[in-house]
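Got a predicted structure plus its sequence, pasted below:
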Amino acid sequence: MLAGADVNLTAAKRSTSLLPGIVGDLLQDNQPKLYQQDMKHGGTPLHWAISREVVVALVDKNCDINALNFDGRTALHIMVLRGRLECAIALLSRGAEHSIGDNEGNTPLHLAVKQTNVAIVQALIVFGANLEAKNKMGNTPRHTLPTEMSNSNYDKILYVLHAVGAKRCPPEVSGCRPSCSARGDYNGVPPPPVARSSTRDLVSQMLSVAAMERAACFDTSQKQGRLLCLDGGGIRGLVLVQILLSLEEAVGRPIVECFDWVAGTSTGGILALGLASGKSLRECQRVYFRLKEYAFIGMRPYPSDALEAILKECLGPRAEAGDQASVVSLAQPPPPSEQLVWQAARATGAAPSYLDGGLMGNNPTLDVLTELTELNLALRATGQHEEAKKTNLKVVVSCGTGPIMMKSKTKALH
């Protein structure tokens, strides 16, 4: 590749006798990281990679991430078949298409279910794989679950598919089992319930009922604002992405179109800036997986170079903030024309090397409510009454990243 080999030249385009000349250097340098048995099925070197490092190197060399081999399979299909979770996630986080069917119409999710690989099934679902995709036999992933009920992963995968909404087969489909039959009722075995306070559940239910009653009394004819608040939590910003993806699916429109104001702290601030910069939630999801691979590695404090490089790439090295944001610091904040978006993202995500907003306002709701109250007063004082209506909030949605699970440690007393 260093000598200029074409990483997109598939085996289908050359005879096998010429294949060593095409990727000879790659084979020589990465002999243990390429599976030569897969070469007989054609494809590009990306199909033959068996390590995340090689996958990333090939994608960075502009290897076609969705190229097909002789069986009509992409590199993602192959990684699923071989059970290479890290390689599959590396492909998905770089935009690999998960809806492509092979020569038999099977998507990567069909193959993962057939392989009863729980982790890869979950990964594909997280990245938005179509649960209702049908192969050329007309079967969905749920229908293709192996018949061996003794498989320990059978119950887990069935429950995962059921929990995220995979439908049963229509009544006219034949060959169904209780797991997918329209008349069946078996949905797998759920994991053990998470221990939680029954009192907390009761309070949450009461607050939910009260909020619904209050919402029903709102005067919808008045123009009122909608606020989205995103908590901090490091790599658990992926939790925020998944919550917002579910909301986006429920309302049927991009999440940024549902709110007038978006506030965030630390990882929530990075996500808020990404959305404000025009990134989709799926794009933000891929950014978080790249942060996991390159920024949050090794021991703390994490090196900042990788984080800053990813933020510059995703938010733009010269993109500037369009509106004044309140910044609290010992130094005077730069004017909006000089404030780079990636630097704002870097500042709000300064932990754990430095103190960031998570120290005092990991949940930014109260802070942004204070800011909006002050803005409302300023707008009214300057006669901008119509604009001030957006600061009279109708809806506040606050999303958290969940508590950090701590392992209890007991020390022997001597």
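Sure, I can see it. Residues are numbered from 1 along each chain as shown.

From now on I want contacts and neighbour counts done on CA atoms only, so please keep to that.
Fine.

continuing past the helix or strand residue 199 falls within, what's the next helix or strand?
The secondary structure element spanning residue 199 is helix 198-216 (assigned by DSSP states H and E). Per DSSP H and E, the first helix or strand lying C-terminal to helix 198-216 is strand 225-230.

coming back round to it: what packs against the helix holding residue 199?
The elements that helix 198-216 packs onto, with contact taken as 3 or more Cα pairs under 8 Å, 6 or more residues apart in numbering; DSSP states H and E, do not include any helix or strand.

And the contacts of that helix?
Around helix 198-216, nothing counts as a contact under Cα atoms under 8 Å, 6 or more residues apart in numbering.

Return the set of buried residues in the one helix or strand residue 25 maps to.
Applying DSSP H and E as the criterion places residue 25 in helix 19-29. Going by neighbour count (16 or more other Cα atoms under 10 Å), the buried part of helix 19-29 is 19, 22, 23, 26, 27.

can you check stretch 376-384 too?
Using 16+ other Cα under 10 Å as the burial criterion, the residues of stretch 376-384 that qualify are 376, 379.

Got another one to weigh against that:
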Amino acid sequence: TAADCRKLYFKLKDKVFVGLIRPYESEPLEKFLQNALGEDTRMGDIKAPRIMVTATVADRFPPDLQLFRNYESPNEVLGFVNRVEPVADMPKPQEQLIWKTARSSGAAPTYFRPCGAFLDGGLISNNPTLDTLSEIHALNKALKVANRENEELHLDLVVSLGTGAIPIKTVQVIDIARPDSFM
């Protein structure tokens, strides 16, 4: 429930965001996530609802978006191989530990150290709702091509939790023109 999530968050902040020095220690966060989500629970253990979590693959240039899922990706439905070299020690998305998925997605620079090759998903996916809608569209198209229309997704609800908005302030326009007296 929402009340349970709220209680969990307040426990998290008291155990994880300790002290003034950042980045914060990763171990308390990892222990908290393991206790809350289970040490051995995998993404594929959750059958419903379908879940997608974003992370940034930061061990390459340019960085890439990683979608942790508990379902087949559109490429898997079509039998395609991912164009990006997979991260060496990463299991298939359905086999990924849930606590590690959460840790990878929340590895915000200046707050926590990277989780292996992963950083905060918001570095690449700063509008995860759009990425989710794009994923649903691509998955439905793939299911149609694979003659699996009965598995198509029909969106019931989107929950998008943000951290607020920065108040707008008037600032001076930056003028990059070279001054005439410079020559």
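All right, it came through fine. Since this is a predicted model, take the numbers as computed values, not measurements.

on that earlier part again, residue range in structure 2 corresponding to the helix holding residue 199 of structure 1, please.
Using TM-score structural alignment, helix 198-216 of structure 1 corresponds to no residues of structure 2.

what's the spacing between residue 167 of structure 2 and residue 21 of structure 2?
Spatial separation of residue 167 of structure 2 from residue 21 of structure 2 under the definition Cα to Cα, to the nearest Å is 26 Å.

neighbour count winner among those two?
Shown here are residue 167 of structure 2 and residue 21; by other Cα atoms under 10 Å, residue 21 has more neighbours (10 against 5).

Okay, and that one sits in which element?
Take DSSP H and E as the rule and residue 21 of structure 2 turns out to sit in neither a helix nor a strand.

Excluding sequence neighbours, find me the nearest residue to residue 144 of structure 2.
Beyond its immediate neighbours in the sequence, the residue positioned closest to residue 144 of structure 2 (Cα to Cα, 6 or more residues apart in numbering) is residue 152, lying 7.7 Å away.

ah, wrong one, I meant residue 18 of structure 2
With Cα to Cα, 6+ apart as the criterion, residue 18 of structure 2 has its nearest non-adjacent residue at 7.3 Å, and that residue is residue 24.

Structure 1: which residue goes with that neighbour?
Structural correspondence for residue 24 of structure 2 with respect to structure 1 (TM-score structural alignment): residue 302.

residues contacting that match?
By Cα under 8 Å, 6+ apart, the residues touching residue 302 of structure 1 are 295, 296, 352, 353.

Looking at structure 2, which of the residues you listed hold up?
For the contacts of residue 302 of structure 1, the subset whose aligned partners also touch in structure 2 (both residues aligned by TM-score structural alignment, their matches' Cα atoms under 8 Å) is 295, 296, 353.

Going by distance to residue 330 of structure 1, which of those residues wins?
For residue 330 of structure 1, the nearest member of those is residue 353. The distance, counting by Cα to Cα, is 18.4 Å.

contacting residues for the closest one?
Taking Cα under 8 Å, 6+ apart, we find residue 353 of structure 1 in contact with 300, 301, 302.

quick check, nearest of the residues you listed to residue 80 of structure 1?
Residue 80 of structure 1 has its nearest neighbour among these in residue 302, at 31.4 Å by Cα to Cα.

Tell me the secondary structure at that closest one.
Reducing the assignment to helix, strand or coil with DSSP: H, G, I helix; E, B strand; the rest coil, the entry for residue 302 of structure 1 is coil.

how near is it to residue 350 of structure 1?
Here residue 302 of structure 1 is placed at a distance of 10 Å from residue 350 of structure 1 (Cα to Cα).

ok, now residue 374 of structure 1?
Separation of residue 374 of structure 1 from residue 350 of structure 1 (Cα to Cα): 27 Å.

In terms of neighbours, single out the busier of those two.
Each of residue 374 of structure 1 and residue 350 had its neighbours counted (other Cα under 10 Å), and the higher figure belongs to residue 350 (17 against 12).

Just to be sure, that one is in a helix?
No: membership of residue 350 of structure 1 in a helix is not supported by three-state DSSP, which gives coil.

Tell me the counterpart of it in structure 2.
Aligning on TM-score structural alignment places residue 350 of structure 1 opposite residue 107 in structure 2.

so that match touches residue 114, yeah?
Yes: the pair residue 107 of structure 2 and residue 114 qualifies as a contact (Cα atoms under 8 Å) at a distance of 5.4 Å.

how about the strands in structure 2?
Shown for structure 2, the strands assigned by DSSP state E span residues 52-57, 64-69, 118-120.

Kindly present these as TSV, with separate columns for mean neighbour count.
Compiled in TSV, the strands of structure 2 are given as follows (neighbours: other Cα atoms under 10 Å):
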stretch	mean neighbour count
strand 52-57	24
strand 64-69	21
strand 118-120	27
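
Now those in TSV, please, with extra columns for distance to residue 30 of structure 2.
Supplementary listing: the strands of structure 2 in TSV, determined by distance: least, Cα to Cα, whole Å:
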stretch	distance to residue 30 of structure 2
strand 52-57	16
strand 64-69	18
strand 118-120	14
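
residues contacting residue 90 of structure 1?
Taking Cα under 8 Å, 6+ apart as the contact definition, residue 90 of structure 1 lies against 52, 55, 56.

and what of residue 118 of structure 1?
In this structure, residue 118 of structure 1 makes contact with 112, 153, 156, 157, judged by Cα under 8 Å, 6+ apart.

Could you say which helix or strand holds the second one?
In other words, residue 153 of structure 1. Secondary structure here is read from DSSP H and E; on that basis residue 153 of structure 1 sits in helix 152-163.

and that helix, which stretch of structure 2?
Counterpart in structure 2 of helix 152-163 of structure 1, with TM-score structural alignment as the criterion, is absent.

Check which helices and strands that helix sits against.
With contacts defined as 3+ Cα pairs under 8 Å, 6+ apart, the secondary structure elements packing on helix 152-163 of structure 1 are helix 118-126.

Going through the contacts of residue 118 of structure 1, which ones are buried?
By the neighbour-count criterion of 16+ other Cα under 10 Å, those include these buried positions: 112, 153, 156, 157.

So of those, which two are at opposite extremes in space?
The two members of those with the most space between them (Cα to Cα) are 112 and 156, at 12.9 Å.

The residue nearest to residue 144 of structure 2 against residue 143, yeah?
Yes: taking Cα under 8 Å as the definition, residue 152 of structure 2 is a contact partner of residue 143 at 6.5 Å.

Sounds good, over and out.
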